[in-house]
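Colleague: Got a predicted model here, sequence first, then my questions.
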Amino acid sequence: MSEKKASKKTWAGKPAKKLEPDRRIPKKVDISGAAKSNYELTRWILIIVMSLLFAVLLYPGLLSKPKQYKLGDIAERDIKATHEFLIEDTALTEKNRLKAVREAPPVYDFDPSGSNALGRLRDAFEEGRRSLRSAPGEEAASHGPSATTEAGRTSPALPSFSKERFSEILGLQVQEEVFEVLKKTGFPAEVENLVIRLLSPILHKGVVRNKRELPSQMPRGIILHNILTDIEITVTETERILDLDQAKRLIVEEWKKTSQPVLPPDLKKVGLVLALSLLEPNVTFNKRETELRKEAARKAVKPVYFKVRKGEMIVREGEPIRQEHLLKLAEEYRYLRKDKFLGHIPAMAILIGFLLFSFYLVTGPTRSQVPSKKRDLIFQALILTIFFLLAISANFIAAEVARGFPFLTPRALIFAIPIATGPMLVSLFQGMRVAAGFSVLLSVLTALVLGGKVEFFVYFLVGGLIAAHGMKECRERGEFIKTGLKVGLANMVLALSIETLHGFFYTVEPLVACVTAFLGGILVAVITTGSVPLVEMAFGYTTDIKLLELASLDQPLLRELMVQAPGTYHHSVIVSQMVEASAKAVGANPLLAKVAAYYHDIGKMKKPLYFIENQVNGQNKHEKLAPSMSSLILISHVKDGVELAKKYKLGQPIIDIIQQHHGTSLITYFYEKAKEQAGQRSDKAVQVKEEDFRYPGPKPQTKEAGLVMLADAVQAASKTLVDPTPARIQGLVQKIINRIFSDGQLDECELTLKDLHLIAKSFNKTLSGIFHQRIEYPEPVIRAPGGKRAANGNIDQPPAGDSRSQRTEDKKKNGESLRRLGLS
């Protein structure tokens, strides 16, 4: 604390040695905890509300229940796809599946060894021989020739082994004469081998009952499943597979070629008969496996889909509902189901919420700035919502308009959406830094509306940044048109690039897109021009354009000030000259400082004669008032000024400067006078409180407010200089700035010690220019008794309480001086 006081006392128009030149004065902005909490609460409410609102607007199907149509119904309205989706072509898919089933090759079981028939043959012959071996010798002799056994003995057949038993084992009806021949010969192995030799090559080729079962299958072949090896092969040629007739002919041919000298003709003929009788198909159709293969082929066919693009017409109004419409509507309604929406909306709301939070985090006030107000948050939210709704509406309108004009495309019409108006307005009223973040935010949301395409994000982002930059130093309404033209030209280049990316460079589409893009820039200028006055009235913002209008000395309020309080008017004009020059030096807004200086004392119009600069008849009304009453009258001019500023809609920045231009400074003259009167009274119980003689504040919060405070005090004090030489002016400026600085009035604004040095230098230059032609009169200047304090509390101004005789004498002396100068 002592270091702070010491630094204040050592300032004398240049930076103190112990402090760096650019170090800021301690100035923690004093806003109540309740106000800060209210601001934070407003911000979070806006984030939540806008996140939910934008998420719902991105999925509008939740807001209405779609009408359910049936086949043959008439569409009541045009129905478009709200998103891009794939839909199954069930007719084509089913056609492909049927084709796959038809083309699935049938499965046939193939037994190349003929194990079934040949196995029965072996069993029948073996049992016949075994029965002969078990029979008595005499009985066997009576039945015919003996059969040679493995031991070299002959055994007659058992009477129990009959033709029926032999036929049962073979699985076919054996002729009586064939059985008798075999029985008499003892079922010779030679006959068995002959039958096997005749059948085996035929069975290896494959035998089917009738080849007429195969021709319909031949184009795609059949699958032969070898039941022995479990190997499958596909056969497409009929020559390989034999039917029964072919197989029998081959057996007969092979039998004729066979030479068996040991076999008598009757046994050889029996072998042929048995071979032909045992011949049976060994390629059999496997129905169960074939059906399984067909079902697998059906399932293997992938569904056929066709794409429905976002915005594509599903069905037109008055058109009968067909099957294809029902398929598309079913998919559209499935996407719009509430349970799906209730999953999408919270997810999208979270994404948008984090996006909004990031925007507020990046564009919020820094430590060196006055905190943003709820008004700023509401303005940002309103502009964001308006242009988000504009993007949604324009997206649907573009699709409708493009239907009626073949040379237009929805994308070309989207280029004309004046999204850049949003960042342009935000830059005009809240600055380039906030507008840059706002442009990114709005471009992301617009791209989401338009299908999340990155080219549209870049298009609207670039246009928004150019528009925001154009409003950085806007002093006339013509800047709107200039900026709109710049946006339009940039839009043309971007639109041409986007059309080229989509492959439309050598068509008419790029030309149409360039025209609509340029019109979009013109719309930005037109909408901004019409919106600025509305925003100024609705939100109380003050642009440089409005400041220029207020700076005109023909303004009704200034003309009234000039008539009712001419001294105050003259004082305000000089203060405006001082702050305008110094504002340029310290990086403040010269125009705002100048206009605020014009109006900072308009509250004096209600009681002009109570301020010395307006007293023309020599009467000082404060002589008959108590010091406390006089201080209340002086303090009231701030309140009255704020009321007049609101009545004439001067704008919040000027209202704030009017309210802050005295800060909490002390009305020294009346405070000292009150203390003096209290000390002369016998009643010591009455105490004079310093806070009763201080302005209510607040202290200056901005550079412009601090400049007006300093210039107001310096200009008022400069009127008391007897000989306003440059040295005396410099000493006065340093003294006044030191006093205000030491009183802590600049603790909450952005002025640094280096700034104060530059301000003092600027004030010296301006005042020296004003006073350098002043004629110094030889007569002594009569000052107020008791020091250099004016009766109205303005520092170092002569009081209004001079005696009438003194004023008469001064008038005579001044008249003589004027006559000597030839001026009267």
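Modeller: Yep, it's here.
Colleague: Only C-alpha atoms from now on, for both contacts and neighbour counts.
Modeller: Noted.
Colleague: Skipping adjacent residues, who's closest to residue 170 in space?
Modeller: Leaving out its chain neighbours, the residue that sits closest to residue 170 by CA to CA, 6 or more residues apart in numbering is residue 120, at 5.1 Å.
Colleague: Would you confirm that the one you found contacts residue 166?
Modeller: No. The criterion here is CA atoms under 8 Å, and residue 120 misses it with residue 166 at 9.9 Å.
Colleague: More neighbours: the two, which one.
Modeller: Taking neighbours as other CA atoms under 10 Å, residue 120 and residue 166 compare with residue 166 leading, 21 against 18.
Colleague: Surely the more buried one is in contact with residue 122?
Modeller: No. At 11.2 Å, residue 166 does not count as touching residue 122 under the criterion of CA under 8 Å.
Colleague: From residue 729, how far out is residue 711?
Modeller: As judged by CA to CA, to the nearest Å, residue 711 and residue 729 stand 13 Å apart.
Colleague: of these two, who's got more company?
Modeller: Ranked by neighbour count (other CA under 10 Å), residue 711 and residue 729 place residue 711 first, with 27 against 22.
Colleague: check contacts around that one.
Modeller: Contacts for residue 711 (CA atoms under 8 Å, 6 or more residues apart in numbering) come out as 575, 578-579, 763.
Colleague: cool, and residue 670?
Modeller: 627-628, 630-631, 693, 791-793.
Colleague: Next, give me the two most distant ones among those.
Modeller: Spanning the widest gap among these are 693 and 791, at 14.3 Å by CA to CA.
Colleague: Run a quick neighbour tally on residue 585.
Modeller: Applying other CA under 10 Å, I find that residue 585 has 15 neighbouring residues.
Colleague: A further structure is provided below for comparison with the first:
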Amino acid sequence: MAINNSEPAKSQNPTNENKDTQPAHEPHHDLFPTERSFFNWLTVCAVGFASLVFALSAHHIYNNQFRVGDVADHDLVASHASLVIDEAATRAAKDKARQSVMPVFKTNKDADEKTKHGITDLLNGINKIQAAGLVAISAKSVNSVLEYQSLLNETDAVFAAKAKAAAEHLNTTESELSTQRDSLKKIKSENPSVKPFQVTIALVVPGNELAQYESVVQNAATRILRIFHRLPENPSAWTDTAIEFLPDDWSPPLRQASAQLICSQLEPNMEVDLAATESKATTNADAVKPVMKQITVGELIVKKNTTITPETAELLQVMGISEMNRWPFVIGLGLSLAAAVSLVALFLFALEQKHLFSTASVGLMYTVSVVVFAVSALWGKSCPQIVPLSAAALILTIFLGQRVAAAVTVTVAIFLGVDGLIDMSNLVALATAAGAAIGFYSKKRHALMSTGLIMALAQGLGFVVASVVLGNASPTFLIRGLTYEFFGGIILAIVSIGSLPFLESIFGMLTPFRLAELTDADQPLLRKLEENAPGTYQHSLAVANLAEAGARDIGADVNLVRAGAFYHDVGKMVRPKYFIENQLGDKNPHDSMSPEDSRDRVLAHVTDGIALAHEYGLPKAVQDFIPMHQGTSLMAYFYHKACLRDGTDKVDANFYRYPGPKPQSKETSIVMLADVSEAVTHSMKDPSQEEVEEAMTKVFQNRWDDGQFSESTLTYAELQRVKKAFVHVWRTLHHERLKYPSTTTGRMAVPPEAVPAGTTTLGSPTVTEPNPESTKSETT
């Protein structure tokens, strides 16, 4: 029975023609893997925001609190000259402006619609009158229609006496008059609400012209509604105005009846527009210029033992002597902070999502911000040089990068200035130092003190420049201020550098310096790996070389990837001979083992690695690479061996899968790809670039189709970029070299260094994906 030695996958597309074709859908990536992680993130956001509001408002709330009705226990005088707004006089002027506004009217559309519907109903009634048997009279009798209509309304006796003479006068017949009268009587009996003007119109307008007539009347009604506010106050006079909107060529009776029809439905359609009137009043009030009042230094605002009045309370608040309205102040501050935090969040959402949705990153941002506000509230007035704005900037730059640091620092600096916790000269000094911390940051630990010195110099120079610009150019003042700022900057630099280990421990985050230390060849665990499993150690270095290139190409954390690659297979040192790279030509123990036993030995390198990582205190972020670089992938070699032994392909593949978890980040995903790519290329004999690229395409697609990146934020487009980076690294390491002539035979000889590292004689250049931990290369 033939068994395919490649790893099973949902769909395989390894060919060059479609190797960069993106699948129909990307795997779903949750920002928060579990509900608990989302809850933790939400809690940190809420607690952090509340702490920000408290840190900023506490200073104002619990200092000078003078409320209306309080008795001043000491004289309250102005500490500085100021031109302030006379609130009482300004309020009076605004009230007067509001009261001078005339009401604004608006059209009541409901009234207009009601009028139109009423007219329509009356016009429909005319149709019904004619349908009931009343017909229009001849054109010759139109001008006598009122006489005609009057005759139809007479009693039987009067009608009988007048009918004969009237028929001749009205150019009709006695029989026709009688028929019309009977029809009208029937109409009125069935519909007593019929109006005389409806009858008039029905007698004048022929049935085939009613539609045109109705259109003219509706248009006239619409035009009248537009000028309704100009109609006479007396409704009885509306008819004369309405007649003017009807055609001149209509007979006077028709114009009169039509006007009556329209006016019978008119209702007032103008009402006071309260919102527009209020808006106009507000505009008028806002246009009033504030009434100013000059306050001089030492001017008595409230005398001792005097009760605080509303006017003096407002003045105390304007002068910054009192914060009386606690909750309005807190609410206003909270809304301002919410707006600022939202802007920072939008910035991070666009450029730094990994930090926006990281509980540790958000916690760090809030923590340093709260510390800055708390220190400024306590010592901002007395010792502003130690407000740790620059320290916060440096810490955020080290942990989260320059963009995040800039966004948070600028926001914090703005609130320090607006809130008045620090005077402008010192604020400029602190902001300058913060800018220097972000701009001159170096990822090398030995350069941190240089950055600290630059921060201190920038803080001193910023103070001098700001003081000169603001008019405080006294030499003594500048020298003293420069000295204080410089040493304050030194203190802040020392504090920020010294706090790094504690912050790493509290937030579980790694600095580039710590990651660099972990990849030092003198690290005890790495030295032990090199001694006990030299093949695995060399494999780890090769994986790191590939992974770094891939990480750099897609903007992942290169330092974290490098550290993860160094330690991902550290568990192999416990049982090194079960892995082919450490056998060095010795007999392969797996040849005499069952697939199940081999699976257990290979699987143990993950659990052994985690145990060693705990023992040597590797950070959690580095430990994650040990299980995640395998994810839940299949140990294909042992699975296929079991299938061959049992003569069936019904062997449970899940038994031969790693337990996971799958890669949770781009960094762990890259190391998974680098691990399997290194194994693939190492098993190929003198492959061409095209063969290497085709092999990598296949293993990348297998991992993708197998769902190994379904919990990672790695996209398919990034997967392709990582592959290209890996191929580029392979090409630089396996370039062609010159052949040297033999000194004895004259033939060309290949020097040892010309043989590509890792080249073997196993298999052919065309390979299927091997399991990196298998005992031999899985070639076709």
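Modeller: Structure's in. What do you need? Owing to the predicted nature of the structure, the values given are computational and were not obtained by experimental measurement.
Colleague: So what does residue 424 of structure 1 match up with in structure 2?
Modeller: In structure 2, residue 424 of structure 1 lines up with residue 394, judged by TM-score structural alignment.
Colleague: how much space is there between the aligned partner of residue 532 of structure 1 in structure 2 and residue 558 of structure 2?
Modeller: Using TM-score structural alignment, the partner of residue 532 of structure 1 in structure 2 is residue 500. Distance of residue 500 of structure 2 to residue 558 of structure 2, computed by CA to CA: 20 Å.
Colleague: Now do the strands in the stretch 101-250 of structure 1.
Modeller: 107-110, 207-208, 222-226, 232-235, 242-243 (DSSP state E, counting those that start in this stretch).
Colleague: Kindly reformat these as JSON lines and extend each row with distance to residue 6 of structure 1.
Modeller: Converted to JSON lines, the strands of the stretch 101-250 of structure 1 look like this (distance: least, CA to CA, whole Å):
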{"stretch": "strand 107-110", "distance to residue 6 of structure 1": "108"}
{"stretch": "strand 207-208", "distance to residue 6 of structure 1": "121"}
{"stretch": "strand 222-226", "distance to residue 6 of structure 1": "107"}
{"stretch": "strand 232-235", "distance to residue 6 of structure 1": "106"}
{"stretch": "strand 242-243", "distance to residue 6 of structure 1": "123"}
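Colleague: any common contacting residues for residue 120 and residue 166 of structure 1?
Modeller: What both residue 120 of structure 1 and residue 166 touch, as defined by CA under 8 Å, 6+ apart, is an empty set.
Colleague: What lines up with residue 476 of structure 2 in structure 1?
Modeller: Match for residue 476 of structure 2 (TM-score structural alignment): residue 508.
Colleague: Determine how far the last residue of stretch 631-642 of structure 2 lies from the first.
Modeller: End-to-end for stretch 631-642 of structure 2, by CA to CA: 21 Å.
Colleague: Relative to structure 1, which residues correspond to that stretch?
Modeller: By TM-score structural alignment, stretch 631-642 of structure 2 lines up with residues 663-674 in structure 1.
Colleague: How about the matching stretch, which residues are buried there?
Modeller: 663-672, 674 (16 or more other CA atoms under 10 Å).
Colleague: which two in the residues you listed are spaced the farthest apart?
Modeller: So, the buried residues of stretch 663-674 of structure 1 by CA to CA: farthest apart are 663 and 674, at 21.2 Å.
Colleague: Check what contacts the helix or strand where residue 167 of structure 2 lies and list those residues.
Modeller: Per DSSP states H and E, residue 167 of structure 2 falls inside helix 156-169. Helix 156-169 of structure 2 is contacted from outside by 151-152, 173-174, 177, using CA under 8 Å, 6+ apart.
Colleague: what range in structure 1 matches it?
Modeller: Counting by TM-score structural alignment, helix 156-169 of structure 2 sits on no residues of structure 1.
Colleague: Which is the succeeding secondary structure element to that helix?
Modeller: Following helix 156-169 of structure 2 toward the C-terminus (DSSP H and E): helix 174-190.
Colleague: Now the element after that following helix, going C-ward?
Modeller: helix 196-204.
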